[in-house]
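Student: just need the structure, nothing else, for what follows:
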Amino acid sequence: MIPKNTICLWFDGTALDAATFYAETFPDSAVKAVHHAPGDYPDGKAGVPITVEFTVFGIPCLGLNGGPHFPQTEAFSFQIATDDQAETDRLWNAIVDNGGAESECGWCKDKWGVNWQITPRVLTEAYTSPDRAAASRAFDAMMTMKKIDVAAIEAAVRG
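Tutor: Below you'll find the predicted structure:
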């Protein structure tokens, strides 16, 4: 069954590689189907994978091998809420150590250019806290980080 709403990510011939990595890395993720081009098109030949149906944490996605015309940007990212430092480290390291790159404040980019926010729940709870002083301390601590350090956020909340 075709979902009512699907996230479509544009790739330059690497949609299946990316979808396979996501399925191997993230829970509740899978490659669902690979569709091959029925004819030649501007950036590919008949028979090559043109779309890949996959899920990331249960979210339906479609990888489109559309060519080099529209690279990924930070205007789109997956935000993944993690439960602890171990999960944060595992997901962050899987992305960064597989050809990705670190960014600021819990953001990183995978080797296909897709952006990820690996965000411990403790951070979101801290900066949305009704205790605005604690929220400010947690926010200030986050602003100094690349990968989020859960213990440092918890220490900032405590003051």
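Student: when you work out contacts or count neighbours from here on, use the C-alpha atoms and nothing else.
Tutor: Fine.
Student: count of residues packed around Glu87?
Tutor: Counted with other Cα atoms under 10 Å, residues neighbouring Glu87 total 14.
Student: doesn't it lie inside a helix?
Tutor: Yes: membership of Glu87 in a helix is supported by DSSP: H, G, I helix; E, B strand; the rest coil.
Student: separation between the residue nearest the centre of the chain and Ala134?
Tutor: Centroid-nearest residue in the chain: Trp116, 3.3 Å away (criterion: Cα atoms, centre = their mean). With distances taken as Cα to Cα, to the nearest Å, Trp116 is found 26 Å from Ala134.
Student: equivalent analysis for Trp10, please.
Tutor: Distance of Trp10 to Ala134, computed by Cα to Cα: 40 Å.
Student: following the helix or strand hosting Glu53, which helix or strand comes up?
Tutor: Using DSSP states H and E, Glu53 sits in strand 49-56. Proceeding N to C from strand 49-56, the next assigned helix or strand is strand 59-65, under DSSP H and E.
Student: got the contact list for Gly63?
Tutor: 8-11, 15-16, 19, 51-54 (Cα atoms under 8 Å, 6 or more residues apart in numbering).
Student: please give the structure of this sequence too, so both can be compared:
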Amino acid sequence: MELQNKLTPFIWYERGAEDAVAHYLRVFGPGSGRVLHTQHWGENAPGPAGTVMLQHVELLGMQMTAFNGGPHFKLNEAFSLTVACEDQAEIDHLWEQLPAGGGTPLSCGWVRDAWGLSWQIIPKAWFRMVNDPDAARVQRVFQAVWGMHKIDLAALQRAYDGT
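Tutor: The predicted structure follows:
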């Protein structure tokens, strides 16, 4: 297997990286990605021999590595993956499904999944709105988001429009 991307996230999970990968593929649905390679721990390795050490995965066109590294490092909000959603239905689906099984919804469109990985679930329109040359529009959008947990696209549009 050869990496296709020059820059590839390497995500350290305490355990269950392969379960996290399976969850992501289920949540994003058929055709969203695939496991490219699975590597197992060998004899005299830090992990139990024969168990999954890592998986190289393609998800939504991005390659990443999910690693079962043990308790030495913890995932936190200092690293997150951003999903640019087409519409409110996609936001709603991901907001509900990504944290399923023990994760936590957070503020400003963020969720943490059951393995500790943080996700930003935002509409594609967000990028257009916050890059508007009108500073007042941008400020209204930020003010609206700071008061939200799950992003409400219609409310965001109203803030952007000033209505």
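Student: once they're superposed, tell me the TM-score.
Tutor: For this chain pair, the superposition-based TM-score is 0.92 by TM-score structural alignment, normalised by the length of the first structure; 158 aligned residues with a Cα RMSD of 1.4 Å.
Student: and the helices in the second structure?
Tutor: Taking DSSP state H, the helices of the second structure run over residues 17-28, 88-97, 125-130, 135-146, 153-161.
Student: the first structure: matching residues for the first one?
Tutor: Residues 15-26 of the first structure are matched to helix 17-28 of the second structure when aligned by TM-score structural alignment.
Student: off-centre distance for that stretch?
Tutor: Distance of stretch 15-26 of the first structure from its chain centroid, counting by Cα atoms, centre = their mean, to the nearest Å, is 11 Å.
Student: and what of stretch 111-126 of the second structure?
Tutor: Put simply, stretch 111-126 of the second structure sits 5 Å off its chain's centre (Cα atoms, centre = their mean).
Student: and that stretch, end to end?
Tutor: Stretch 111-126 of the second structure end-to-end distance (Cα to Cα) = 17 Å.
Student: what sits up against it?
Tutor: For stretch 111-126 of the second structure, the external contacting residues (Cα under 8 Å, 6+ apart) are 13-14, 16-17, 20, 74-77, 79-88, 91, 94-95, 98-106, 109-110, 150-151, 153.
Student: list the contacts for the aligned partner of Val157 of the first structure in the second structure?
Tutor: Counting by TM-score structural alignment, Val157 of the first structure lines up with Tyr160 in the second structure. Tyr160 of the second structure is in contact with 129, 137-138, 140-141, counting by Cα under 8 Å, 6+ apart.
Student: against Ala89 of the second structure, how distant is Tyr160 of the second structure?
Tutor: In this view, Tyr160 of the second structure and Ala89 of the second structure are 20 Å apart by Cα to Cα.
Student: Gln63 of the second structure and His37 touch, don't they?
Tutor: No: between Gln63 of the second structure and His37 there is no contact under Cα atoms under 8 Å: 11.1 Å.
Student: overlap in contacts, these two.
Tutor: Common neighbours of Gln63 of the second structure and His37, using Cα under 8 Å, 6+ apart, are 56-57.
Student: pick out whichever of those two has more residues nearby.
Tutor: Legend: neighbour count by other Cα under 10 Å for Gln63 of the second structure and His37, higher for Gln63 (21 against 13).
Student: for the more buried one, which non-adjacent residue is closest in space?
Tutor: Excluding the flanking residues, the one nearest Gln63 of the second structure by Cα to Cα, 6 or more residues apart in numbering is Val57, at 5.5 Å.
Student: what's the answer for Phe10 of the second structure, then?
Tutor: Nearest residue to Phe10 of the second structure, sequence neighbours excluded (Cα to Cα, 6+ apart): Thr65, at 4.7 Å.
Student: what residue in the first structure is paired with the one you found?
Tutor: Using TM-score structural alignment to pair residues, one finds that Thr65 of the second structure aligns to Leu62 in the first structure.
Student: state the distance from that match to Arg137 of the first structure.
Tutor: Distance from Leu62 of the first structure to Arg137 of the first structure, counting by Cα to Cα: 39 Å.
Student: His35 of the first structure now?
Tutor: Taking Cα to Cα as the measure, His35 of the first structure falls 49 Å from Arg137 of the first structure.
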